[in-house]
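Colleague: This is the structure alone, sequence omitted:
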């Protein structure tokens, strides 16, 4: 019988959680109902990833472009974030999950900023799966902020422009110290990155799932993991030729 979890498990899985609104609309419910259902699915995704021995799970929770949504929907999303952290932080801590947050923290509400800091500080010493929450995150904004930091270092004389390498840039983006994602999953059938981990996903495998995020259950997660396990990752190299018969 085939194992539920593939032998070749990605170290880092990143997920674009798409489709909450469409899930609600299809059921004649307000969009907030879809977001609430999506929050419940986050809990299951963290457990499934941990059980599969994934080391890092990054979730695209709120993009820097999401502020352009209707004010009431943004307010509801902020309320759900508060609810998730206040309700689930203790459980995540008990389960040895380390929480990290990426994204720009300028101009976000002070109480939310405090909750994000609390989540990181409380779980900092945990050694289980790392749950990386991309909040107020946009990859282009991330790279602009990284370039500014590097430029300031050059301006102050602390860095030689000739010494700047890919490693230098990687050390200034939000995910510094976190390995690049091996697998990027997007739900809802859409096939684009939407300004998510543009630098980090350079060699990631992509799996686009037709289901909407609130329907992305344990079985769907394992389907994506098994698809990853079937991929041949060459990082630009040429695959070794098969041995000729009789050789």
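Modeller: Thanks, I have it. Note that the structure is predicted; figures quoted are calculated from it, not measured.

Colleague: Only C-alpha atoms from now on, for both contacts and neighbour counts.
Modeller: Fine.

Colleague: So which elements touch the helix of greatest length in the chain?
Modeller: Secondary structure of the chain per DSSP state H: the longest helix is helix 71-94. Using 3 or more Cα pairs under 8 Å, 6 or more residues apart in numbering; DSSP states H and E, the elements in contact with helix 71-94 are helix 31-51, helix 110-123.

Colleague: Now do the last one against helix 71-94, angle only.
Modeller: With axes from the mean of the first three to the mean of the last three Cα atoms, to 10 degrees defining the directions, helix 110-123 sits at 20 degrees from helix 71-94.

Colleague: Take this one as well and set it beside the first:
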């Protein structure tokens, strides 16, 4: 039976959720942050799940309205500071991926501090993809190893990536059926589940349902069984 050791989620639909309720888009992001906590806590007690990687802020998200971007930065800092106790209580290690150099110095400091304070945790690994884009990740990885005296191997490139772990199960909420520049290398053999549910309406119950569906899939990885 398949095990969803590494689950990746594209958390889409916060803004639309708020607009449908006649609220400002930022309210959708606040509601979405609450769901992040619920899903993370669920995964932390699910023994089969080792890693949870969440698409929090992409390299393309800078194109959004300035006020919305500023709110997202403040929400991220608030989330990390408030969730530190949750990480520690649930033995969760926080490992961000992406190029955080574009963020403010205080936000960079918070990200690094939470990573350091949870480094000893050996349960679930939660990764937030922050200023992340798979193409950018691949370019940065190639630049790390381009001066190697040997031919570049798949293993060398994989080890140079921000995320060095293959994805088993990739979920996207919000109704769209695309990867949006997310974990292109790591998701090479992932099973994709697309849901029309907007992220603030997603739940641990829905995730549990998806995992049960995932376990029934015959994964061949290009071979025959």
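Modeller: Cool, got the structure. As the structure is a computational prediction, the values presented were derived from the model and not from experiment.

Colleague: re earlier: what is the mean deviation of the longest helix of structure 1 from its aligned residues in structure 2?
Modeller: On superposition with structure 2, the mean distance recorded for helix 71-94 of structure 1 (mean Cα distance after the TM-score superposition for structure 1) is 0.9 Å.

Colleague: Tell me where structure 1 has helices.
Modeller: Using DSSP H, helices in structure 1 cover 20-26, 31-51, 71-94, 110-123, 139-155, 166-170, 218-229.

Colleague: so which of those gets nearest residue 104 of structure 1?
Modeller: Of all the helices of structure 1, it is helix 139-155 that lies closest to residue 104 of structure 1, at 7.6 Å by Cα to Cα.

Colleague: list the contacts for the aligned partner of residue 174 of structure 1 in structure 2?
Modeller: With TM-score structural alignment as the criterion, the equivalent of residue 174 of structure 1 in structure 2 is residue 162. Contact analysis of residue 162 of structure 2 by Cα atoms under 8 Å, 6 or more residues apart in numbering lists 97, 98, 137, 141.

Colleague: Counterpart of residue 237 of structure 1 over in structure 2?
Modeller: Per TM-score structural alignment, residue 237 of structure 1 is aligned with residue 223.

Colleague: Residue 225 of structure 1 too?
Modeller: So residue 225 of structure 1 corresponds to residue 211, using TM-score structural alignment.

Colleague: just to revisit the earlier point, so the longest helix of structure 1 corresponds to what in structure 2?
Modeller: Counting by TM-score structural alignment, helix 71-94 of structure 1 pairs with residues 66-89 of structure 2.

Colleague: most remote residue from structure 2's center?
Modeller: Distance to the chain centre peaks in structure 2 at residue 149, reaching 33.6 Å (criterion: Cα atoms, centre = their mean).

Colleague: I'd guessed the match of residue 225 of structure 1 sits against residue 6; true?
Modeller: No: using Cα atoms under 8 Å as the test, residue 211 of structure 2 is too far from residue 6 to be in contact (11.3 Å).

Colleague: Of these two, which one has the most company?
Modeller: residue 6 (21 against 17; other Cα atoms under 10 Å).

Colleague: how much space between that one and residue 197 of structure 2?
Modeller: Residue 6 of structure 2 sits 21 Å away from residue 197 of structure 2, taking Cα to Cα, to the nearest Å as the criterion.

Colleague: Which one, of the helices of structure 1, ends up nearest to residue 7 of structure 1?
Modeller: Of all those, helix 218-229 sits nearest to residue 7 of structure 1, with 7.1 Å by Cα to Cα.

Colleague: what's that closest one packed up against?
Modeller: helix 31-51, strand 205-208.

Colleague: and the ones you listed as TSV, adding distance to residue 181 of structure 1?
Modeller: Formatted as TSV, those follow (distance: least, Cα to Cα, whole Å):
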stretch	distance to residue 181 of structure 1
helix 31-51	13
strand 205-208	8
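
Colleague: export those to CSV and tack on mean neighbour count and distance to residue 191 of structure 1?
Modeller: Shown next, in CSV, are these (neighbours: other Cα atoms under 10 Å; distance: least, Cα to Cα, whole Å):
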stretch, mean neighbour count, distance to residue 191 of structure 1
helix 31-51, 18, 19
strand 205-208, 18, 6
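
Colleague: give me every residue that touches the residue nearest the centre of structure 1.
Modeller: Ranked by distance to the mean C-alpha position of structure 1 (Cα atoms, centre = their mean), the top residue is residue 58 at 2.4 Å. Contact analysis of residue 58 of structure 1 by Cα under 8 Å, 6+ apart lists 12, 13, 14, 15, 131, 132, 133, 134.
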